[in-house]
Each structure stands twice: as structure tokens, then as C-alpha cells.
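Q: Have a look at this prediction, sequence included:
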Amino acid sequence: MEISSDPATHPGPSSLVALGDSFTEGMSDLRPDGSYRGWADLLAARLAARSPGFRYANLAVRGKLLGQIVDDQVAPAAAMRADVVTFVGGLNDVLRPRIDMDRVRALLDRAVGALAPGCGRLVLMHSPGRHGPLLDAGRPRMEELYAHLDTLAARHGAVVVDLYGAPVLGDPRLWDADRLHLTAGGHRRVAEAVWQALGLPAEEDWRAPLPPAAPPGWGGRRAADLRFARRHLAPWIGRRLTGRSSGDGRPAKRPELLPYDSGTEGLPR
């Protein structure tokens, strides 16, 4: 799908379907009303401003494992036959202490094989990663996951957006206090990365580093670590031990492919 830089001659994709977990749901990019926005909503808003009648669905639900995404989201997304489909999943799997990587690869094969034939452009991602106790243990499996995504992208003609390889997305200032989800600024950069991967004209350099900042002192770091352990790490471990998920009982964010009223959300500022 080649897209002209002139919206008058080629407005661009007329529909977008996003699949995934909390990353695609938009945590932790909070709106004033307490709902989550995130990179997929930002991308949809920009595409809607370019293409009258643009339609958008977001099937993502926080906490979902790859098997749940494949079972619950892939078939509905494939049936929508959108111009653009984004598929991001597997990080919740590789962060668990025990994982069957053969099963993960098989699930990815199933998902990409089902999605690629029916959409104009399939977008896969290497999710961003920063250093910390939750991500470092799973880093080798993350890289194995991304290597397999590259193989599938080459086989099916999908686009891969490499967020994992962007140093700026490892900057702690782009991550929420839970150290698992991006801030509004991080989501904005992801939206720009996908926008550019679709061949649309760049609005900013999403890889540009943040301005230098003085590192926090030892006391500040320790206090932040303690708050993180109490408010985020302990509950996360508790859910893993009991088999619960933050997404249990939650519906898809935007389950139907419907016209998207973008307003000014996601437009250049």
C-alpha cells in the first residue's frame, strides 16, 4: 500500500483495526475523564483527519496473553478486512517465569497467517523495552519473539516497526510509574513511528532523544523503587501467582469498526 504525501490525491487508509493488550489499549496515557488514549487512538485520529469516513476498531484488552489475543481478537479483526491492521502481543507471555516458546511461535504463525491475507497492510512491532526487574529477566525471550516476528513479516509482506531498537524509548521519562507502560509522550512517539511506517509524511523525529536531565539522587531513586515495589510490583506478582489478570472481565476497547470522530486528538501540536 503506497500512500501519497498529498492527501488530496491519496487520502490514505480508510480503516484501522488494532489488536493486542495494554500497550495497544493505551495504558498509561490517561485522558481527563480517566479513560486511556494511547498510540492506536492517536494514529486513528491522524488517519481520520486525512481520510473522511475513516473507521477504527481497537480490540485490545489489558493483561491478555498471546493465546487469548489469538483466540478472541484475530478472527473478528480478519473479518473486518481493514486497510491497516496492527498486531502486538506476546510480551505478557515472555515476562512469565515459565513459557513454551514453541507454542508462542505457533500462535504467532496462526495470527499472522490469518490476518495478512485480508488486510491492506499488516503492521507488527518489536515492543519498546526499558531496563528494570520486570523486563530484564524476559529480555532473551523478547528478542527470540521479535526474531520470529521478522521471519513472519518477510514471509507475509508485513511491516515491522522496531520500537525495541530505539534508545529513546528506553528513557525512564517516557515510562509510567509502573515501569511497564508508556506515558503520553511515549505513546505519541509510537503513533508517529507507525505513521511513518505506513509511508505517511513525518511530523517529528520519533527517535530523537529527550533533552538531558540531571539524574535523581540516591535517596530519590530508592524512594521511587520502594513506591514501585509497593504499588505495582507486588500486585503484579500477586496476579501472576493466582492466575488473575488486570483485564479479566473487561470488554474490547472499541469492538466494532465504526466511523471515528477524531476531533483534534493526535493532531500535530
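A: Yep, it's here. The shown structure was predicted, so the numbers you read here are calculated from the model rather than taken from an experiment.
Q: hey, let's count contacts and neighbours off CA atoms from now on
A: Fine.
Q: so who does the closest residue to residue 23 other than its chain neighbours touch?
A: Nearest residue to residue 23, sequence neighbours excluded (C-alpha to C-alpha, 6 or more residues apart in numbering): residue 181, at 6.8 Å. Residues in contact with residue 181 (C-alpha atoms under 8 Å, 6 or more residues apart in numbering) are 22-23, 27-28, 175.
Q: Comparison target, given below:
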Amino acid sequence: MPGPDHAAPVLRYVALGDSQTEGVGDGDDTAGLRGWADRLAEHLARLEPGLTYANLAVRGRRAGEVHAEQLAPALALRPDLATVVAGVNDLLRPRFDADETAGHLEAMFAALTGTGARVATLTFPDPGGLVPLARPLAPRVAALNARIRQAADRHGVAVADTAGHAVVGDPRLWSPDRLHAAPPGHQRIADAVAHALALPGSDDAWTRPLPADATRTGRSAAVVRELRWAGAFLGPWLVRRLRGTSSGDGRTAKRPHPLPVTVP
């Protein structure tokens, strides 16, 4: 089967993934989530006003669940472009197998590119800079990123290699839970994917650092901040793990059907 035609217009975009692709951290469940995939769709719609866009992502999903639940619907939609971003929820579990997680991602890469679709993905930043308790996860993140790059290379998948740039660790790009991007972070991700796809109007500005932050906090303030974060976010997350529940339980995709995109 012929491979993807990178010169062909993108008229249908489908996003697969977990909470980051769903848009958690950019808006809320009352007013609605935007997120990097929505922002990328807006960029695409400026290039092709007839674009339609579906977002199948659901928070809490691990790579195997994205594979099992979202790939078949995505294939049925026959996208010109698909983004596949998953694996963070796998990294956070006590048991993590980088080969297994990357295997699910590669199976999705293969199936989607096999239809002629262009596909893009991301690598993940080391969370230790934002969450000191997460520093032991660094080897897992590095292992998964290496496998993502290898699988993407085998299937001609574009990689927004966010892991290679220090700016992605700037706390100002992250929401208070430190797991999901804030609106400026979602915009950076959208810009990174657009750049990886070499879309017109994209460039490497997303890699550049933010202006210097003049605010300073002392050690005691930092300790208080960490304790507040642990109570507000880490504690509830641990409770869900102990109960075997997920933030995505009972949820379905926010945009399961391709719809026209309104450009702000």
C-alpha cells in the first residue's frame, strides 16, 4: 500500500490519546476543553478551511487502552492526518514495560500509516524537574522516548521531540497539577507538532525559552507549595490507584465524529 503523501492537503484530522490530547489543563469540563490537538486543528483549518476534526482521546487511558478502544474508530474515519500520543499513564504505574507500551504505539503507527495517513507523535519530558518525587521515573521516560523515536522512524511518523528542549520543563507551561499542560503549554505542543509536520506557518519558536521570571520563592515557601500540591493532586491520584479507578472511568471521547473547525 502506498505511504503517506506529505504534499497532500489535510482535510480530515483524527487525534488519539489520553488526557493531554483530550485537552485537560486547557479549559474545564464545564466550559469545555480546548487542548493542543484542538489548537493544531485550528492551525490546519487556516490552511484548509474545509478541514474536519475528531478527537477520540479519553483521560486516564494507557497505551494498550488507546490501541484497543481508539484505533478501530480512527481507521473507520479514514484520516489524512492522525496524532497518536500515549504512554504517560503507563509510566506512572508500579509495573511498566517500555517494550509493551511502545509496541502498542507502534501497532497504531503501522495501521494508520498503512492507510496512507500522515501520523505524528510526541516524546515526553522528564517529570523530575516539575515533581521532585517523580525523579526516579527518568529512566522509564528515557526508555520510552527512545522506543518511540525508533518506532516512528520505522513507519515514517513525524516526532515532535519535546524531550530535547529545556523549555518544556518551565513550570509556567504546566497546570497546577504538574501533569497536564496549561494553555500556554498546550499551544507549545501544538506548535511543536505543526513544526514536526512542516506545516506552512510553523517554525521552531516553540523551542525557545520564556522570558526570565523575576519572582523568587524561599525554601519555606517552596516546602509549603509542595505540601499543598501533594494534598490537592498527589493524594487523590494515589487514592484512585489504591481503589483501582481512573479519572477516565465512565468518560467517552469529547469529539467522536469529524466536525468542521471554528478558527478563533
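A: Perfect, I can see it now. These numbers come from a predicted model, not from an experiment.
Q: TM-score of the superposition?
A: With the length set by TM-score structural alignment, normalised by the length of structure 2, the two chains reach a TM-score of 0.90; 256 aligned residues with a C-alpha RMSD of 1.9 Å.
Q: and the gap between residue 228 of structure 1 and residue 133 of structure 1?
A: According to C-alpha to C-alpha, to the nearest Å, residue 228 of structure 1 and residue 133 of structure 1 sit 11 Å apart.
Q: So for these two, which sits in the more crowded spot?
A: A count of neighbours by other C-alpha atoms under 10 Å puts residue 228 above the other of residue 228 of structure 1 and residue 133, at 15 against 11.
Q: correct me, but the more buried one touches residue 180?
A: No: counting by C-alpha atoms under 8 Å, residue 228 of structure 1 sits too far from residue 180 to count as a contact (10.7 Å).
Q: can you pull out the strands in structure 1?
A: Taking DSSP state E as the criterion, structure 1 contains strands spanning 15-19, 55-58, 84-87, 121-126, 159-162, 254-259.
Q: Would you format those as JSON lines with distance to residue 151 of structure 1 and mean neighbour count included?
A: Formatted as JSON lines, these follow (distance: least, C-alpha to C-alpha, whole Å; neighbours: other C-alpha atoms under 10 Å):
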{"stretch": "strand 15-19", "distance to residue 151 of structure 1": "20", "mean neighbour count": "27"}
{"stretch": "strand 55-58", "distance to residue 151 of structure 1": "25", "mean neighbour count": "26"}
{"stretch": "strand 84-87", "distance to residue 151 of structure 1": "15", "mean neighbour count": "24"}
{"stretch": "strand 121-126", "distance to residue 151 of structure 1": "11", "mean neighbour count": "22"}
{"stretch": "strand 159-162", "distance to residue 151 of structure 1": "10", "mean neighbour count": "20"}
{"stretch": "strand 254-259", "distance to residue 151 of structure 1": "29", "mean neighbour count": "16"}
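Q: Among these, which comes closest to residue 72 of structure 1?
A: Ranking the strands of structure 1 by distance to residue 72 of structure 1, with C-alpha to C-alpha as the measure, places strand 15-19 first at 9.8 Å.
Q: For that closest one, grab the matching residue range in structure 2.
A: With TM-score structural alignment applied, strand 15-19 of structure 1 matches the range 12-16 in structure 2.
Q: from the chain's centre, how far out does that stretch sit?
A: Distance of stretch 12-16 of structure 2 from the chain centroid (C-alpha atoms, centre = their mean, to the nearest Å) equals 13 Å.
Q: swap in stretch 149-160 of structure 1?
A: In this view, stretch 149-160 of structure 1 has its centroid 17 Å away from the chain centroid, taken as C-alpha atoms, centre = their mean.
Q: Show which residues not belonging to it make contact with it.
A: Contacts to stretch 149-160 of structure 1, defined as C-alpha under 8 Å, 6+ apart, come from residues 108-109, 112-113, 116, 121-126, 197.
Q: all helices for the stretch 151-269 of structure 1, in order.
A: If DSSP state H, counting those that start in this stretch is used as the criterion, the helices of the stretch 151-269 of structure 1 fall at 184-197, 218-228, 234-242.
Q: which helices and strands does the longest one pack with?
A: Right, helix 184-197 of structure 1. Using 3 or more C-alpha pairs under 8 Å, 6 or more residues apart in numbering; DSSP states H and E, the elements in contact with helix 184-197 of structure 1 are helix 39-50, strand 159-162.
Q: Arrange those in JSON lines, one row each, with distance to residue 87 of structure 1 as further columns.
A: Conversion of those to JSON lines gives the following (distance: least, C-alpha to C-alpha, whole Å):
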{"stretch": "helix 39-50", "distance to residue 87 of structure 1": "11"}
{"stretch": "strand 159-162", "distance to residue 87 of structure 1": "10"}
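Q: And the ones you listed: which comes nearest residue 248 of structure 1?
A: Of all those, it is helix 39-50 that lies closest to residue 248 of structure 1, at 21.4 Å by C-alpha to C-alpha.
Q: how about that closest one, aligned to which bit of structure 2?
A: Aligned by TM-score structural alignment, helix 39-50 of structure 1 falls on residues 36-47 of structure 2.
Q: And for stretch 150-157 of structure 1?
A: With TM-score structural alignment as the criterion, stretch 150-157 of structure 1 aligns to 149-156.
Q: What are the buried residues along that stretch?
A: Buried residues in stretch 149-156 of structure 2, counted by 16 or more other C-alpha atoms under 10 Å: 149, 151-152, 155-156.
Q: again with stretch 222-240 of structure 1
A: For stretch 222-240 of structure 1, a neighbour-count test (16+ other C-alpha under 10 Å) marks 229, 233, 236 as buried.
Q: Which member of those is positioned nearest residue 51 of structure 1?
A: residue 236 (40.3 Å).
Q: roughly how far apart are the nearest residue to residue 22 of structure 1 once chain neighbours are set aside and residue 250 of structure 1?
A: Nearest non-adjacent residue to residue 22 of structure 1, counting by C-alpha to C-alpha, 6+ apart: residue 62, 3.7 Å away. Using C-alpha to C-alpha, we find residue 62 of structure 1 at a distance of 8 Å from residue 250 of structure 1.
Q: related to what we said a few turns ago, would you tell me which of the strands of structure 1 gets closest to residue 190 of structure 1?
A: Comparison of the strands of structure 1 against residue 190 of structure 1 by C-alpha to C-alpha identifies strand 159-162 as nearest, at 8.9 Å.
Q: from the middle of its chain, how far away would the closest one be?
A: Here the centre of strand 159-162 of structure 1 is set off from its chain's centre by 11 Å, with C-alpha atoms, centre = their mean.
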